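Enquirer: any chance you can model this:
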Amino acid sequence: MVAPADLTPKNGNTSLSNQGDVGEDWGPFGRPLFNDPSSRALSRVGVIDVGSNSVRMVVFDGAARSPAYFYNEKIMCALGAGLAETGKLNPEGRKRALSAMRRFQKLADGMNASTLTAVATAAVREASDGPDFVAEVLAETGITVHVIDGEEEARLSAQGVLLGWPGAYGLICDIGGSSLELAEINDGKVGKRVTSSLGPLKLRDVKGGKKGRKAHIAAVMEDLAQEMGPQPNRLFLVGGSWRAIAKIDMVRRGYPLHVLHEYRMNAKSVRDTIAYIEERSIDELRRSCGISEARIILVPITCEVLKRLIRTFKPHDIAVSSYGIREGMLYEQMSDELRERDPLIEAARFAEAKDARLPGFGKTLYEFVSPLFKSAKWERKRLIKAACLLHDVSWRAHPDYRAELCFDNVTRANLGGLRHSERVFLGLALMNRYKNSSTDSRFPGIFDLLDEKDLKDAEVLGKAMRLGAMLWPRADQQIGELTLFPKKKELHLKLSPDAEPLFGEVARSRLASLARALEAEVTVKIR
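Expert: Presented below is the predicted three-dimensional model:
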């Protein structure tokens, strides 16, 4: 069985932290941590991943628990091309990788990324000239490249997944150019992990063509299954080649939300997409799906691996993770308290503190709208909390575009801990915060990811926030009290005498709109 939500707390506890840091102000979400010294120390952290196919630098910044990609650059070097035959790094790839490292070192200095950590994986660790390459990088850039073994690569990739889904469990599969790693995660911990030679660059050199590769992949996969044991839960796919297949799956399905992180597939969808790939030329796939030439040429071999992987482990479902080894390196530096926090809530708090007109009002607004969702499950309440924190961060946008901008920002932002349907729910709630309508023709098909109840809840939440935003004397002052009587179809608003002057014509109109959405009669009390 797979948990209905990856972030669902264990034992009914409504906090991701088991350390009791609930606090009287923040209810089940604990006090904000992004300003703590341990979190501030993670600002502007840079990591470099020297892989078999690409060399990438990422500089993280923002909320430490759910950091933004301050800078992200990848160079396709193919260091591992021809490694099986020569035993050495691809000479042209080595030149390109060294050039990339020089550039990255200069960029990091300019960005004040004082902490710059670099790791190298399969190609460098297996090549006879790998140590020479590491020494050359150090001499020319001052960057120490740590060459890690396969099991450590698997552990870091699994930690990257945990950065986005603290409560996730299942099997992580990270594919690079020259290797494939598996790791088991459960209860926020990394368990068994193994490495193999099933990277597409290395598989190209297997003798016997497609038939020889098929036999080799089957034999290696069987050995991996013996080591890992049954893995019937979720399969998390990490790596650019997996993401290329997912992008093709999106195009084949006409999927409306082009966000690869947390994209879901099942075994049938994968089989259909592999057939779709086999029926088309590489050039056609590259043009229609927007995949680079260096990446697309590896897709057919990667499909052979994926087909056998799914056949062997029979996962319940499949999730694509854009988080991997680089995010795992950041996760490595986090305290346990920070690791256990909800990445969505921490990111929303950071955005409110940075961009809202009245930072801190999100908590007050959450308390105001919460009575409308008394029976909501914990998964829904965290989305309500996030919406209240984000309700005012786009105020600088032109009023004619503010609603759509909110929707775009949330549905396409780099946020962890959000299923695609939850992204759309959050975006729709914020759209209703600024616009008195439920849908928009600019986003065809995207609202099909929600059912009727989700659509209604997002509308009610948005209109409740729209009302609450009219009643904000101070960030920490109670703005009123909403009470919903669902059976009686009654909505009561209680205001203090101090708040009554704020309840003007526009606020009354917004209350009426909220009541219509709830199909309830309104009573206003001043006391």
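Enquirer: alpha carbons only for contacts and neighbour counts from here, please
Expert: OK.
Enquirer: run a quick neighbour tally on the residue lying closest to residue 434 once chain neighbours are set aside.
Expert: Distances taken as C-alpha to C-alpha, 6 or more residues apart in numbering place residue 403 nearest to residue 434, at 5.1 Å, with adjacent residues excluded. A count of neighbours around residue 403, defined by other C-alpha atoms under 10 Å, yields 25.
Enquirer: separation between residue 403 and residue 424?
Expert: Per C-alpha to C-alpha, to the nearest Å, residue 403 is found 13 Å from residue 424.
Enquirer: likewise residue 135?
Expert: 48 Å.
Enquirer: the more surrounded of the two?
Expert: Higher neighbour count among residue 135 and residue 424: residue 424, with 26 against 14, using other C-alpha under 10 Å.
Enquirer: I figured the more buried one hits residue 412, correct?
Expert: No - in terms of C-alpha atoms under 8 Å, residue 424 does not count as a neighbour of residue 412; the distance is 9.5 Å.
Enquirer: how about the helices in the stretch 151-300 of the chain?
Expert: In the stretch 151-300 of the chain, the helices defined using DSSP state H, counting those that start in this stretch lie at 200-203, 209-228, 240-253, 267-278, 282-289, 293-296, 299-313.
Enquirer: next: the stretch 301-450 of the chain.
Expert: Using DSSP H, counting those that start in this stretch, helices in the stretch 301-450 of the chain cover 325-332, 336-339, 343-355, 361-369, 378-390, 402-412, 420-434.
Enquirer: gap between the last one and the chain center?
Expert: In terms of C-alpha atoms, centre = their mean, to the nearest Å, the gap separating the centre of helix 420-434 from the centre of its chain is 16 Å.
Enquirer: one more to put side by side:
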Amino acid sequence: MLSLVSTNHVSIPTPTFKQNRIIAAIDLGTNSLHMVVVKIDATLPAFSIIAREKETVRLGDRDLATGNLKPEVMDRAIAALGRFQTVAETFNAETIVAVATSAVREAPNGKDFLHRVLVDLGLSVDLISGQEEARRIYLGVLSGMEFHNQPHMIIDIGGGSTELVLGDSNEPRTLTSTKIGAVRLTGELITTDPISNAEFQYLQAYARGMLERSVEEVIANLKFGESPRLVGTSGTIETLALIDAREKLGYEPSTLNGYQLSLKDLRDWVNRLRKLSNVERTAIPGMPDKRSEVILAGAVILQEAMTLLGVESITTCERSLREGVIVDWMLAHGLIEDKLRFQSSIRQRSVLKQANKYQINLEHSDRVAEFALSIFDQTQNKLHFWGEEERQLLWAAAILHNCGHHVSHSSHHKHSYYLIRNSELLGYTESEIEIIANIARYHRKSAPKKKHENFRNLLTKQHRQIVSQLSTLLRLAVALDRRQIGAIEKVQCEYHPHTIKFYLRIFPSHPDDDCALELWSLDYKKSVFEAEFNVHLITTLEPYTMSINS
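Expert: As a prediction, this is how the structure comes out:
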């Protein structure tokens, strides 16, 4: 369990190896850009926050006609990210993990913006889905608050979306994301200052209507007798807690972690805020710069969520998405001995859930995945130089490569791309999902081509190279189980660089099977593999031996 030690110190399960490391995490939110720099101290084990940065950029202030991110806003964001990089370098951060959420996710030119960030700053930003954002928020809260093995509800009100999570010490049960946020609703629904009665009534009704489905999902996953507390994170909720604390205590508390705000007091604040102009709201003690413009919409979202959930108070947690990004990175890089079973298998569980949804023949897909990974391992550092992260993407593509049959047998590889691309694969970034979908797309028919829109959608040249090379391995793996009966027991690869010959030795599962269809299929599919790696593929059927099966 990730439990609270102090305000900025978090206890973490025993790491697999001992090493102090400094990394930074950046969250490109709809309202603000945030960064935390942390020191991972494996001897405690713990991580501590050594720097925080924030800049209100308003990525959510998009062009009303096109939905695009505005040029001047993108300029501000890139300038802010450049400053963040300088700060991270000052603290000798070895890497910066950056994620973008709803504003960039929804903008038609969002990927162009991320490509510009990559070109101008050399910073790779991962686009994450709403559910993936919710999962990392859960990890962040779990890192900063003791759950005592009890279920908790978590609400994070951002600028463009609101995440609602139900989870306990072991796993999140419900992950939801709704397209309502403080910046979005302010821009779309509020035109008067102070807000008119008509607009206020509509704002309340709209927020409630949008939240109903998420709340229903959370309540449906509660077990009999459970009454979880509600935890709130991020700017809107922290601001409401701060102005409430300032008024009650007469001073600003050193930490908002654990501060409780009652629904009764929240309703009082909503009624007060709705009567004030923006200028008057800025004068409230504790109101941060620029937050006054959007605080009413955020407060209404929280009020309606609490009312629908039937809770009387909310507890503030200062940990959220950024810290969740840190924890997720640590889990992925083996810095935490993962005692949370769900987290260690989140990717696998998510992929298998989609496989079940699309009625995939898992026995066949498992064999294909096993062959693909076997070829990957045997050709690593010989034909390719990809690592564990790319290996995981190949596995996911192999499991899901046939999901397009759910739509139609004809051109099913293209349907597979569409279904994977639009699936909620938790644990993966949007870029990774795009890579998985493309690898699956090219398991048959033509090789990747720049004229293909899906191939052009890949963010970088490296991503396109991953797809081009790993999809050829998947092609061979699919051919090895051509009849889908497990005719091949295993494969052995031999590469002779001087003669550029690549031998694929296949071992049959049964002594009387000549594997003719598999051999034909390998011969039919080998040209793409040969062209990609500049080798001559020679396939041989080895004699059946009992030792293979023993």
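Enquirer: report the TM-score for the pair.
Expert: Superposed pair, TM-score by TM-score structural alignment, normalised by the length of the first structure: 0.54. Supporting alignment: 312 aligned residues with a C-alpha RMSD of 2.9 Å.
Enquirer: one step back: can you check which of the helices of the stretch 151-300 of the first structure gets nearest to residue 34 of the first structure?
Expert: Ranking the helices of the stretch 151-300 of the first structure by proximity to residue 34 of the first structure (C-alpha to C-alpha) places helix 240-253 first, at 30.1 Å.
Enquirer: isn't residue 114 of the first structure up against residue 44?
Expert: Yes - judged on C-alpha under 8 Å, residue 114 of the first structure makes contact with residue 44 at a distance of 7.5 Å.
Enquirer: those two: who's more crowded?
Expert: Between residue 114 of the first structure and residue 44, counted using other C-alpha under 10 Å, residue 44 has the larger neighbour count: 24 against 13.
Enquirer: if we can go back for a sec, next up, the contacts around the residue nearest to residue 434 of the first structure.
Expert: Counting by C-alpha atoms under 8 Å, 6 or more residues apart in numbering, residue 403 of the first structure touches 430-435.
Enquirer: any idea how far it is from residue 352 of the first structure?
Expert: Relative to residue 352 of the first structure, and taking C-alpha to C-alpha, residue 403 of the first structure is found at 17 Å.
Enquirer: go on, residue 129 of the first structure?
Expert: Distance from residue 129 of the first structure to residue 352 of the first structure, by C-alpha to C-alpha: 50 Å.
Enquirer: looking at these two, which one has more neighbours?
Expert: residue 352 (24 against 14).
Enquirer: residue in the second structure paired with that one?
Expert: For residue 352 of the first structure, the aligned position in the second structure is a gap, per TM-score structural alignment.
Enquirer: go on, the one 10 residues further on?
Expert: Mapped onto the second structure by TM-score structural alignment, residue 362 of the first structure lines up with nothing.
Enquirer: residue 362 of the first structure contacts residue 369, doesn't it?
Expert: No - under the criterion of C-alpha under 8 Å, residue 362 of the first structure makes no contact with residue 369, lying 10.6 Å away.
Enquirer: mind listing what's buried along stretch 140-152 of the second structure?
Expert: Neighbour-count burial for stretch 140-152 of the second structure flags 140-147, 151-152 (criterion: 16 or more other C-alpha atoms under 10 Å).
Enquirer: residues touching that stretch, excluding its own?
Expert: 1-4, 10-12, 166-170, 226-231, 317-325, 327.
Enquirer: just the buried residues of those residues.
Expert: Neighbour counting over the contacts of stretch 140-152 of the second structure (16+ other C-alpha under 10 Å) leaves 1-4, 10-12, 166-170, 228-231, 317-325, 327 as the buried ones.
Enquirer: in strands, which of these appear?
Expert: 3-4, 10-11, 166-167, 229-231 (DSSP state E).
Enquirer: can you add distance to residue 280 of the first structure and give the contacts of residue 403 of the first structure back as a markdown table?
Expert: Shown next, in a markdown table, are the contacts of residue 403 of the first structure (distance: C-alpha to C-alpha, whole Å):
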| residue | distance to residue 280 of the first structure |
| --- | --- |
| 430 | 40 |
| 431 | 39 |
| 432 | 42 |
| 433 | 44 |
| 434 | 44 |
| 435 | 43 |
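Enquirer: which residues sit in contact with residue 200 of the first structure?
Expert: Counting by C-alpha under 8 Å, 6+ apart, residue 200 of the first structure has contacts 176-179, 298, 301-302.
Enquirer: between those residues, which is closest to residue 279 of the first structure?
Expert: residue 301 (14.5 Å).
Enquirer: residue in the second structure matching the closest one?
Expert: Checking TM-score structural alignment: residue 301 of the first structure goes with residue 297.
Enquirer: against residue 362 of the second structure, how distant is that match?
Expert: Taking C-alpha to C-alpha, one finds residue 297 of the second structure at 47 Å from residue 362 of the second structure.
Enquirer: okay, these two: which has more neighbours?
Expert: residue 297 (29 against 15).
Enquirer: surely the more buried one touches residue 186?
Expert: Yes - if you go by C-alpha under 8 Å, residue 297 of the second structure and residue 186 touch, sitting 5.9 Å apart.
Enquirer: residue 413 of the second structure reaches residue 441, doesn't it?
Expert: Yes - when contacts are counted by C-alpha under 8 Å, residue 413 of the second structure is listed as touching residue 441 (4.8 Å).
Enquirer: more neighbours: these two, which one.
Expert: Taking other C-alpha under 10 Å, residue 413 of the second structure and residue 441 do not tie; residue 441 has more neighbours (31 against 25).
Enquirer: so who does that one touch?
Expert: 401, 413-417.
Enquirer: inside strands: which ones of these?
Expert: Using DSSP E, no member of the contacts of residue 441 of the second structure falls in strands.
Enquirer: and the counterpart of residue 236 of the second structure in the first structure, how far from residue 343 of the first structure?
Expert: Matched to the first structure by TM-score structural alignment, residue 236 of the second structure sits across from residue 241. Relative to residue 343 of the first structure, residue 241 of the first structure is positioned 26 Å away (C-alpha to C-alpha).
Enquirer: ok, now residue 468 of the first structure?
Expert: 25 Å.
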